[in-house]
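>>> Predicted model and sequence follow; I will ask about them next.
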Amino acid sequence: MKTILITGASSGIGRATANYFSEQGWNVIATMRTPEKETELNRRERVLVTKLDVVEKDTVQDAISKGIEHFGKIDVLLNNAGYAAFGAFEAASDRQVRRQFDVNVFGVLHTIQSILPHFRKNNKGMIINISSVAGRAAFPLLSLYHASKWAIEGFSESLFYELAALNIKVKVVEPGNVATDFTGRSLDFITDDSLEVYRAYTETVMKKQMELFQTNVSSPGLIAKTIYEAAVDPSNRFRYVAGEDAKFLMKTRAENSDDNFMAFIANSFR
């Protein structure tokens, strides 16, 4: 029986993935910042709910150790925890810039470094990083989020080669819009009342973004199934695009020049 460790399992994609893998007969280490508030996952058989905050290194190692102690081994690490900062870059505080990278980038690096000794000892393992189509195409007012996801794309691709000789696979899953609380607690608004020049454009883009979230979204369950597909795929496939909107966007990017694609994006948010 295989075991997966999931970060950010308290809601959205992480929770759906924990439930789906459990239903498929896997052991699941469902990690979150406040496990004491969890009331659903800890009722499932073969699910261990424990604390892991990706910005606190001690909790990362502790969660991995508890998972190994409880289930004997870990086969797959799913780096799912993340959020987005939204707004004009000029208005971003130093704290907002650093937090975006602490969670979305450095948190991923910490968990991978912490689990690699276990994977090397077992001479096998798999790392699945939740990236996004935002790691290969950009939208206005999400510059910090895009920067973090493009970093994960490049990091993961390089790591793919680096770990192959150790029989450790690296994969990325790239969802599009997902029906989660992404626009709620997972969105950090960047604002500065003194920068009035950005107000009208920000309101326009936000309206368009909300329309997209309401009309072109995938369920967390669909993303969970794509993650499962990646986890059980024995091939060396690296990318898994998840969601019809994501597939459309990647197809549009591939079939157009940068100038044409960027004009398409710009016109979409006028």
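Perfect, I can see it now. Numbering: from 1, shown residues only.

>>> hey, let's count contacts and neighbours off CA atoms from now on
Fine.

>>> Tell me which stretches of the chain form helices.
12-23, 57-71, 94-101, 107-122, 143-164, 199-215, 220-232, 244-254, 258-268 (DSSP state H).

>>> Could you look over those and pick the most buried one?
Neighbour counts (mean count of other C-alpha atoms under 10 Å) averaged over each of the helices of the chain peak at helix 12-23, with a mean of 22.

>>> Check which helices and strands it sits against.
strand 27-32, helix 220-232 (3 or more C-alpha pairs under 8 Å, 6 or more residues apart in numbering; DSSP states H and E).

>>> swap the cut-off to 6 Å and go again
Packing partners of helix 12-23 (3 or more C-alpha pairs under 6 Å, 6 or more residues apart in numbering; DSSP states H and E): helix 220-232.

>>> Alongside the first one, take a look at this:
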Amino acid sequence: MENKTVIITGTSSGYGKAIAKEFANRGWNVIATMRSPEKEKELTTIRNIFVTRLDVKDILSVNNAIREGINKFGRIDVLINNAAHGLVGVFEAISAEQIRDQFAVNVFGYMDVIREILPHFRANKKGIIVNIGSQGGIITFPLMSPYHATKFALEGFTESLSYELATINVIVKLIEPGGASTSFFKNSQAPSRPVPAEYSRIVNSTGMDALFEKYKDKLSTTEEAAAFIYNAVTDGTDRFRYLIGEEMRPFLNVKKQASDEEYVHLMRSQLLPV
């Protein structure tokens, strides 16, 4: 039987690299894309991985990567949209340009890659699209408002799209990780403007640090997350939503089961400075 092929965005590190290796280890052909493939030293050594350039903000590179992948392996069966980045800081100190860039990668980039691969899936009369979202598209934390805005947008877009594409036999799945041992915060952008002194209480609060310390033992590794995502892709169902990890479960449960007032009170008590 001919091996299936997956194209993955953002494979230079974190989830993306782990997903590429997981699928390759399972015998899939992998089109591993990233902005600077010339820097990649590991994935290029794996026989059934084809590394090529794709910058989700550069539509020409999106088209080229899809075309090259099809030329290399004959067809693409699955798209995994993973490329994203964070933006952490006080909203007032974050520039409009930074916010637009956050949406350009985390929302419009996903949309553009999907739009460009859909003609291929229509020609094949089937396909699977997986968007890697975040539980940050369900619940929020302070100092991450633009990031959460992109993840909430991705939630709505992906759910609506799933109904639409079901009519052409293309399955859409949304993966929502909680936290993982990735370099998310290390690689996140910081505000480009000075932070007003009035925000010092929230900026210097240890609430977020205490929260992540409390749940750090429940964090999934990138390898565990990659195996979970592989199973979601290959489970043979049209299931839409998959949550990875248990660390945010208490907050998710309260939001689902309690009143809005009770949920907000819990979040404030956990996250805001005393």
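Nice, thanks for sending it over. Worth saying up front: this structure is predicted, and the values here are computed from it rather than measured.

>>> Overlay the chains and give the TM-score.
Superposed pair, TM-score by TM-score structural alignment, normalised by the length of the first structure: 0.95. Supporting alignment: 269 aligned residues with a C-alpha RMSD of 1.5 Å.

>>> Pipe the helices of the first structure into a markdown table and attach distance to residue 189 of the first structure per row.
Formatted as a markdown table, the helices of the first structure follow (distance: least, C-alpha to C-alpha, whole Å):
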| stretch | distance to residue 189 of the first structure |
| --- | --- |
| helix 12-23 | 19 |
| helix 57-71 | 26 |
| helix 94-101 | 9 |
| helix 107-122 | 21 |
| helix 143-164 | 11 |
| helix 199-215 | 11 |
| helix 220-232 | 23 |
| helix 244-254 | 24 |
| helix 258-268 | 21 |
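
>>> closest to residue 49 of the first structure out of these?
Closest approach to residue 49 of the first structure among those is made by helix 57-71 (9.2 Å; C-alpha to C-alpha).

>>> Distance from the chain centre to that closest one, please.
Here helix 57-71 of the first structure is found 20 Å from its chain centre; the criterion is C-alpha atoms, centre = their mean, to the nearest Å.

>>> residues in the second structure matched by it, start to end?
Alignment of helix 57-71 of the first structure against the second structure: residues 59-73, by TM-score structural alignment.

>>> The matching stretch vs the first structure, average distance?
Superposed on the first structure, stretch 59-73 of the second structure shows a mean distance to its aligned partners of 0.5 Å (mean C-alpha distance after the TM-score superposition for the first structure).

>>> out of the helices of the first structure, nearest to residue 5 of the first structure?
Residue 5 of the first structure lies closest to helix 57-71 among these, at 7.7 Å (C-alpha to C-alpha).

>>> Provide the contact partners of the closest one at residue level.
Under the criterion C-alpha atoms under 6 Å, 6 or more residues apart in numbering, residues residue 52 lie in contact with helix 57-71 of the first structure.

>>> Same check on stretch 260-270 of the first structure?
Under C-alpha under 6 Å, 6+ apart, the answer for stretch 260-270 of the first structure is 205, 253.

>>> run the last query once more with 10 Å
By C-alpha atoms under 10 Å, 6 or more residues apart in numbering, the surrounding residues in contact with stretch 260-270 of the first structure are 137-140, 201-202, 204-209, 249, 252-258.

>>> thinking again about what came up before, of all the helices of the first structure, which lies closest to residue 43 of the first structure?
Of all those, it is helix 12-23 that lies closest to residue 43 of the first structure, at 10.9 Å by C-alpha to C-alpha.

>>> Average offset of that closest one relative to the second structure?
With mean C-alpha distance after the TM-score superposition for the first structure, helix 12-23 of the first structure departs from the second structure by a mean of 0.5 Å once superposed.

>>> Where does that helix end up in the second structure?
Using TM-score structural alignment, the partner range for helix 12-23 of the first structure is residues 14-25.
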